[in-house]
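Peer 1: All I have is the shape, not the residue letters:
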């Protein structure tokens, strides 16, 4: 029962779908932990839609880069922009001077500083250009690439929320899931996704390399943000997701 409630919560948290999780304002710790484990499945659904949309637009005669941008935009809208917001806030927090308290205050501010703007331009621009390169390869490839990238990005949640990493501040999504995951959950997801990529993505190795690159980036991000912020936050989860998505799409676009 907890697992299915976790899936409902993951859909409610991570998409705009009107799913009723039935957990109230403060979900039980077990349900919140289960939602993190379901996140890659939810991500795969969002990514598949983005990839299919990009292919459909290219097939309809839309310029490839425009199709890539619109495919990425669809994914942002489907997630209420929460992951890109987390990436922006994390970039500003890492870019400021001062102790962890200062960085966390910058992240709470809500505005977009220069680090956030540049990071979003590079990450979303790279995603759009990469999706534009993959979309003309056909509906199966575009859909699989989008699903793989988004699922891999959300698999990073489990690593950032692994046991031994505290919440950097009380309250919010980060505090509700910090330390909730055994370390092997993220590793298992990365291995599973790499295996799926070897079967579903043409030429096999590009997908595997994309998943591996994403895993390396997320491990590095988690280590750095733990030192810099004193733990993890919900914004770090968003940053991990977008880094993973970008890594997979860029590697696929370069190798396919």
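Peer 2: All right, it came through fine. None of the values given here were measured: they were computed from a predicted structure.
Peer 1: use CA for all of it now, contacts and neighbours both
Peer 2: Will do.
Peer 1: check contacts around residue 89.
Peer 2: Counting by C-alpha atoms under 8 Å, 6 or more residues apart in numbering, residue 89 touches 106-108, 110, 112, 116, 235.
Peer 1: okay, now the spatially closest residue to residue 6 that is not a sequence neighbour: neighbour count?
Peer 2: With C-alpha to C-alpha, 6 or more residues apart in numbering as the measure, residue 35 is the residue that lies nearest to residue 6, at 4.2 Å, once sequence neighbours are left out. Applying other C-alpha atoms under 10 Å, we find 27 other residues in the vicinity of residue 35.
Peer 1: Residue 35 reaches residue 12, doesn't it?
Peer 2: No. Residue 35 lies out of contact with residue 12 (C-alpha atoms under 8 Å); the separation is 9.5 Å.
Peer 1: residue ranges of the strands in the stretch 151-256 of the chain, please?
Peer 2: Under the criterion DSSP state E, counting those that start in this stretch, the stretch 151-256 of the chain carries no strands.
Peer 1: Downstream of the biggest helix by length in the chain, the next helix or strand is which one?
Peer 2: Ranked by residue count and defined by DSSP state H, the top helix of the chain is helix 29-59. The helix or strand immediately downstream of helix 29-59 is helix 64-78, counting by DSSP states H and E.
Peer 1: Mind giving me the PyMOL select for the contacts of residue 89, buried ones only?
Peer 2: Those of the contacts of residue 89 that count as buried under 16 or more other C-alpha atoms under 10 Å are selected in PyMOL with:
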select buried, resi 106+107+112+116+235
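Peer 1: Please compare the first structure with the one that follows:
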């Protein structure tokens, strides 16, 4: 139980800025914490869920949604958004695999990355603003916080790293059982969106599979940036599906 608790805390450390104390030796391997990614995502989604639940009845929906996203950015430090921007710059600006990876390591954000951030935040905010009420919106934030991270350990398990170094390569030991556990947690979390669960899950799965295939073809595998970008793309796809269901 202590080992599992330490793995969960490591997952929270990797994906958020939430304080969970210091880990004692021996430290768990990064990949061993992958099963807890959706649980860490659920924890990270709690503050933005609280913000949307408190503000939606009193503010314009889009303003409340942007405040909720701001709370989420404070919790995660924009980790996943940074991956989305880096991947967009790399795929958009590089002609070769090596050049794409080089651009992705550059801390500067280019035009492709800036556009990806604007469009990503815009789609997430408008999707959240489409929720019919505050409770539905808060539950959706929690569900997508977990579900958008549930498939990431599958990438760690079945796709090779694009580089031999970096955070992505060091987290390779996810294991099939850990990956299946994470996927299960992510699927179960979709129960929170009720009748829209099937459509939302399908959209997340298709978006994640498409981006994973693109990264395999363009980069030769995954990296920390592609994992972050995958979380963002999956969450965006989930919001699009939810908005469609709410407006049907």
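Peer 2: Arrived safely. Bear in mind that the values here come from a model prediction, so they are computed numbers and not experimental data.
Peer 1: which residues touch the residue nearest to residue 6 of the first structure?
Peer 2: Residue 35 of the first structure touches 3, 5-10, counting by C-alpha under 8 Å, 6+ apart.
Peer 1: And it, how far from residue 252 of the first structure?
Peer 2: 28 Å (C-alpha to C-alpha, to the nearest Å).
Peer 1: Alignment lookup: residue 48 of the first structure to the second structure.
Peer 2: Applying TM-score structural alignment, one finds that residue 48 of the first structure aligns to residue 46 in the second structure.
Peer 1: Am I right that that match is in contact with residue 142?
Peer 2: Yes. Assessed by C-alpha under 8 Å, residue 46 of the second structure is found in contact with residue 142 at 6.4 Å.
Peer 1: what's the burial count for residue 54 of the second structure?
Peer 2: Neighbour tally, residue 54 of the second structure, other C-alpha under 10 Å: 16.
Peer 1: Apart from its chain neighbours, what residue comes closest to it?
Peer 2: Closest to residue 54 of the second structure by C-alpha to C-alpha, 6+ apart is residue 134, at 7.6 Å.
Peer 1: which residues does residue 77 of the second structure contact?
Peer 2: Contacts for residue 77 of the second structure (C-alpha under 8 Å, 6+ apart) come out as 16-17.
Peer 1: next one: the one 3 residues further on
Peer 2: In this structure, residue 80 of the second structure makes contact with 225, 227-229, 231-232, judged by C-alpha under 8 Å, 6+ apart.
Peer 1: how does it look with 10 Å?
Peer 2: Contacts for residue 80 of the second structure were tallied using C-alpha atoms under 10 Å, 6 or more residues apart in numbering; they are 15-16, 73, 86, 224-233.
Peer 1: Reformat these as JSON lines; add distance to residue 93 of the second structure.
Peer 2: Formatted as JSON lines, the contacts of residue 80 of the second structure follow (distance: C-alpha to C-alpha, whole Å):
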{"residue": "15", "distance to residue 93 of the second structure": "27"}
{"residue": "16", "distance to residue 93 of the second structure": "29"}
{"residue": "73", "distance to residue 93 of the second structure": "26"}
{"residue": "86", "distance to residue 93 of the second structure": "10"}
{"residue": "224", "distance to residue 93 of the second structure": "19"}
{"residue": "225", "distance to residue 93 of the second structure": "15"}
{"residue": "226", "distance to residue 93 of the second structure": "15"}
{"residue": "227", "distance to residue 93 of the second structure": "19"}
{"residue": "228", "distance to residue 93 of the second structure": "19"}
{"residue": "229", "distance to residue 93 of the second structure": "16"}
{"residue": "230", "distance to residue 93 of the second structure": "19"}
{"residue": "231", "distance to residue 93 of the second structure": "22"}
{"residue": "232", "distance to residue 93 of the second structure": "20"}
{"residue": "233", "distance to residue 93 of the second structure": "19"}
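Peer 1: which among these gets closest to residue 183 of the second structure?
Peer 2: residue 231 (13.1 Å; C-alpha to C-alpha).
Peer 1: That closest one: neighbour count?
Peer 2: When neighbours are counted by other C-alpha under 10 Å, residue 231 of the second structure comes out with 28.
Peer 1: Aligned counterpart of the residue nearest to residue 54 of the second structure in the first structure, please.
Peer 2: Aligned counterpart of residue 134 of the second structure in the first structure: residue 138 (TM-score structural alignment).
Peer 1: Mind jotting down where the helices sit in the second structure?
Peer 2: Remark: helices assigned in the second structure by DSSP H are 2-15, 37-55, 61-76, 79-93, 97-105, 111-129, 134-150, 152-158, 167-170, 176-189, 197-219, 224-246.
Peer 1: in the last one, what's buried?
Peer 2: Neighbour counts over helix 224-246 of the second structure (16+ other C-alpha under 10 Å) mark 224-243, 245 as buried.
Peer 1: contacting residues around the residue of the first structure positioned farthest from its centre?
Peer 2: In the first structure, the residue that sits farthest from the middle, by C-alpha atoms, centre = their mean, is residue 61; the gap is 29.3 Å. Neighbour list for residue 61 of the first structure: residue 67 [criterion: C-alpha under 10 Å, 6+ apart].
Peer 1: roughly how far apart are it and residue 116 of the first structure?
Peer 2: Distance from residue 61 of the first structure to residue 116 of the first structure, by C-alpha to C-alpha: 33 Å.
Peer 1: And for residue 231 of the first structure?
Peer 2: Distance from residue 231 of the first structure to residue 116 of the first structure, by C-alpha to C-alpha: 20 Å.
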